[in-house]
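*Asks:* My questions are about this predicted structure, shown below with the sequence.
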Amino acid sequence: MENFIYQANPSRVIFGSGTIQKLPEELSRLGLSKPLLLCTPQQTSQAADLEKILGGKVAGTFSRATMHTPVEVTEEALEVLKSTGADSLVAIGGGSTTGLGKALSIRTGLYHICIPTTYAGSEVTPILGETQAGLKKTRSDPKILPGTVIYDVDLTMTLPASLSATSGVNAIAHSVEALYAQNGNPIINLLAQEGVRALAAALPAIVADPSSREARSSALYGAWLCGICLGNAGMSLHHKLCHTLGGTFDLPHAETHTVVLPHALAYNAPKVPRAMKMLADVLPGSDGDAIRGLNLLLDKLGVKRGLKDFGMKEADVDRAAELATSNAYPNPRELEQGPIRELIRRAWAGEHAKADL
């Protein structure tokens, strides 16, 4: 076995059904009593439910969490935070709300409790992506990691099947890149395979029956494991592309990950045979071909396959390729402008991924 380093991130996880009711107990355990609640404009009712659970003992609610964590929204939230005298942050929602909670926590030092309602996985990572002037940049710091994560399967039961699918594939992407990460290790490989296995089985079941509590529980479990992989291993081409495309062209986060993933994997495939085998082993119907397995999964989920479906123009392909190759970053295969451009063009057009880049 090769030498490796593994470091577990110190977050506390509460997993199950009805676990949101443990929020008052968790705040009390931490000696906190005046949280600022965070949510998106679409999830104010869930923030209101939290306020009821806490018996009204909150500093207030900021409901403008926004996709890609724009710095200007964070600055607006900071002003609200200062005016309320909050002693902690409780974020309920998906990646947008989690990102805002992270941005506020790293700026203020306040304890951050995260309550995910999607399969984003960012709640268990020390990574923050922020957008300013049309560019999305990421940074990593142990202080960014939320202190407590409360996974409540009940909160995912009303997540639309289509969003469940793309959110779940976004989570799978974390594990895919962890399998060939420069700083990967055997422990993360095990978590990555188990996370993909759980999600690849659960997501088609959710699309077929969104009310399946068993499938919802498995998907949330898988997303947690994939999030751990994201937080413990360096990401490569896929995540770089998605940050570039999402931040620059204002594309939806989970949907962009879903479209790009099989193409990014196809690009790296020649350099990562071991990772391809590990992935193929846990993707149903792959027949030993991980790209085939991913294409098959996306077909089962019925998701949109083209970035053009989300507003990206064909004229943007060249610029996206330039941005994606402008800065050096770890990737198993050297970045080549021509093949990267073709990768993005295929993703834009909605073509099935092929291992010929």
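*Replies:* Right, received. Where do you want to start?
*Asks:* going forward, measure contacts and count neighbours with C-alpha atoms only.
*Replies:* Noted.
*Asks:* Enumerate the positions of the helix or strand that contains residue 244 that are buried.
*Replies:* Using DSSP states H and E, residue 244 sits in helix 237-249. Neighbour-count burial for helix 237-249, counted by 16 or more other Cα atoms under 10 Å, picks out 237-249.
*Asks:* With stretch 339-348 instead?
*Replies:* Neighbour counts over stretch 339-348 (16+ other Cα under 10 Å) mark 340-348 as buried.
*Asks:* okay, now the closest residue to residue 88 other than its chain neighbours: neighbour count?
*Replies:* Among residues not flanking residue 88 along the chain, residue 35 sits closest, at 4.5 Å (Cα to Cα, 6 or more residues apart in numbering). Applying other Cα atoms under 10 Å, we find 27 residues neighbouring residue 35.
*Asks:* Helices of this protein, start to end?
*Replies:* Applying DSSP state H to the chain gives helices spanning 23-30, 44-53, 71-84, 95-108, 161-178, 186-208, 213-232, 237-249, 253-268, 273-280, 290-301, 316-324, 337-349.
*Asks:* which of these sits most buried?
*Replies:* Highest mean neighbour count among the helices of the chain (mean count of other Cα atoms under 10 Å): helix 161-178, with a mean of 27.
*Asks:* and the angle from that one to helix 186-208?
*Replies:* 160 degrees (axes from the mean of the first three to the mean of the last three Cα atoms, to 10 degrees).
*Asks:* structure B:
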Amino acid sequence: MRFTHETLPQRVVFARGEAAQAVAAEVEALGASRVMLIASEREATLADPVAAVLPVAVRHDEVVMHVPVDVARRARSVAAEHDVDALVSLGGGSTTGLAKAVALTTGLPVVAVPTTYAGSEATDVWGLTEDGTKTTGVDARVLPRSVVYDASLLRGLPSELAVASGLNALAHCVDSMWGPRADPIDRALAGEGIRALAAGLPGIAEVAGTDGDGSDESAIEQTLYGAYLAAVSFASAGSGMHHKICHVLGGMFDLPHAQTHAVVLPHVLAFNAPHAPDAERRIAAAFGSASAVAGLAALRARLDAPRALRDYGMPHDGIPRAVEPILAAVPGNNPTPVTRDDVTALLEAAWAGEETA
């Protein structure tokens, strides 16, 4: 074996039903006394108990998908105006992304409290959108110092969003099998992540957005575990073909992040799997299936997963506009050589919601 693997420094706390106490302990460990709590209006009820035990200098609720540059600027101004010394983000990937945007220019430490399976909390990747273009980068300053996972916070997540978010996490695992820096450790983490996500997601699809007993939270916790492993492997392996496609489409057409990933994933897997036999075997084994494509298809059918980009606002005439930016972004070591015709065919299939297996 010849490879170099870097493990990112981060505390991870699983604390079912105890998010407020766990976050307070993490903030105290940072020595922070003036916290900026970032949570959208939709997450206000979940954020209130956390806010009650923190030294909150300001609460900020302007959270926008894909983190537009002007939204990031306003959040940075709020942080400076209130002289904050730490950031606590409570919400999904957009909320974590906004905290990262503030940390990128200020160096302020972040404590992330996820309420979806986005995985952004476990990576040092940031993303900002301006004029229809989403730019991403890697910077150690944006990696949250601590992550607090509390399954009880995800009980009210609507079923459709829970499924899409979980499949977004699964996409991290798949990209980690052949990302530009993928190594054996990444593949091992990604394989376990797929197994955990495939085990947890069906239970979540049945109970998301409903009240139930503790077993429901066990399914959520299993999925959070898988989403964390997915993000850790992805942070190391780097962004592969799948994520490059979704970043271009999301920034260009303002598509919903999780649903876009859920739709595109089976098409990228079917495209790459024939030229990545080791990754294909690992993914198939994690699903407990004869093939990777069949395993994903069976899970998606069980979850009633998002199927077509056209259902989420992607214009058909946008396909030719997206091809060149995607070709420019796809890593050179993608398992299958990528041509203009390949990208066009893949986008056409994803737009229409064609089956891959």
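*Replies:* All right, it came through fine. Model, not experiment: these values are computed from the prediction.
*Asks:* TM between them?
*Replies:* Once superposed, the chains reach a TM-score of 0.95 (TM-score structural alignment, normalised by the length of structure 1), with 349 aligned residues with a Cα RMSD of 1.3 Å.
*Asks:* hang on, the earlier thing: dump the helices of structure 1 to a markdown table, plus distance to residue 133 of structure 1.
*Replies:* Formatted as a markdown table, those follow (distance: least, Cα to Cα, whole Å):
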| stretch | distance to residue 133 of structure 1 |
| --- | --- |
| helix 23-30 | 36 |
| helix 44-53 | 28 |
| helix 71-84 | 9 |
| helix 95-108 | 17 |
| helix 161-178 | 25 |
| helix 186-208 | 34 |
| helix 213-232 | 26 |
| helix 237-249 | 9 |
| helix 253-268 | 18 |
| helix 273-280 | 36 |
| helix 290-301 | 33 |
| helix 316-324 | 14 |
| helix 337-349 | 22 |
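*Asks:* Which stretch among those approaches residue 143 of structure 1 most closely?
*Replies:* helix 95-108 (6.2 Å; Cα to Cα).
*Asks:* start and end residues in structure 2 for the closest one, please.
*Replies:* Aligned by TM-score structural alignment, helix 95-108 of structure 1 corresponds to residues 93-106 of structure 2.
*Asks:* what's the answer for stretch 294-303 of structure 1, then?
*Replies:* Here stretch 294-303 of structure 1 aligns to structure 2 at residues 296-305, judged by TM-score structural alignment.
*Asks:* mind checking how far the matching stretch is from the chain centre?
*Replies:* Its chain's C-alpha centre and that of stretch 296-305 of structure 2 lie 19 Å apart, by Cα atoms, centre = their mean, to the nearest Å.
*Asks:* For the aligned residue in structure 1 for residue 148 of structure 2, the count of nearby residues, please.
*Replies:* Counting by TM-score structural alignment, residue 148 of structure 2 lines up with residue 150 in structure 1. The number of residues packed near residue 150 of structure 1 is 24, by other Cα under 10 Å.
*Asks:* show me the contacts for residue 150 of structure 1.
*Replies:* Going by Cα atoms under 8 Å, 6 or more residues apart in numbering, residue 150 of structure 1 touches 13-15, 19-20, 113-116.
*Asks:* among the residues you listed, which recur in structure 2?
*Replies:* On the basis of both residues aligned by TM-score structural alignment, their matches' Cα atoms under 8 Å, what survives of these in structure 2 is 13-15, 20, 113-116.
*Asks:* Would you mind giving the residues you listed as TSV with distance to residue 61 of structure 1 added?
*Replies:* Below are those laid out as TSV (distance: Cα to Cα, whole Å):
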residue	distance to residue 61 of structure 1
13	23
14	23
15	24
20	17
113	14
114	14
115	15
116	17
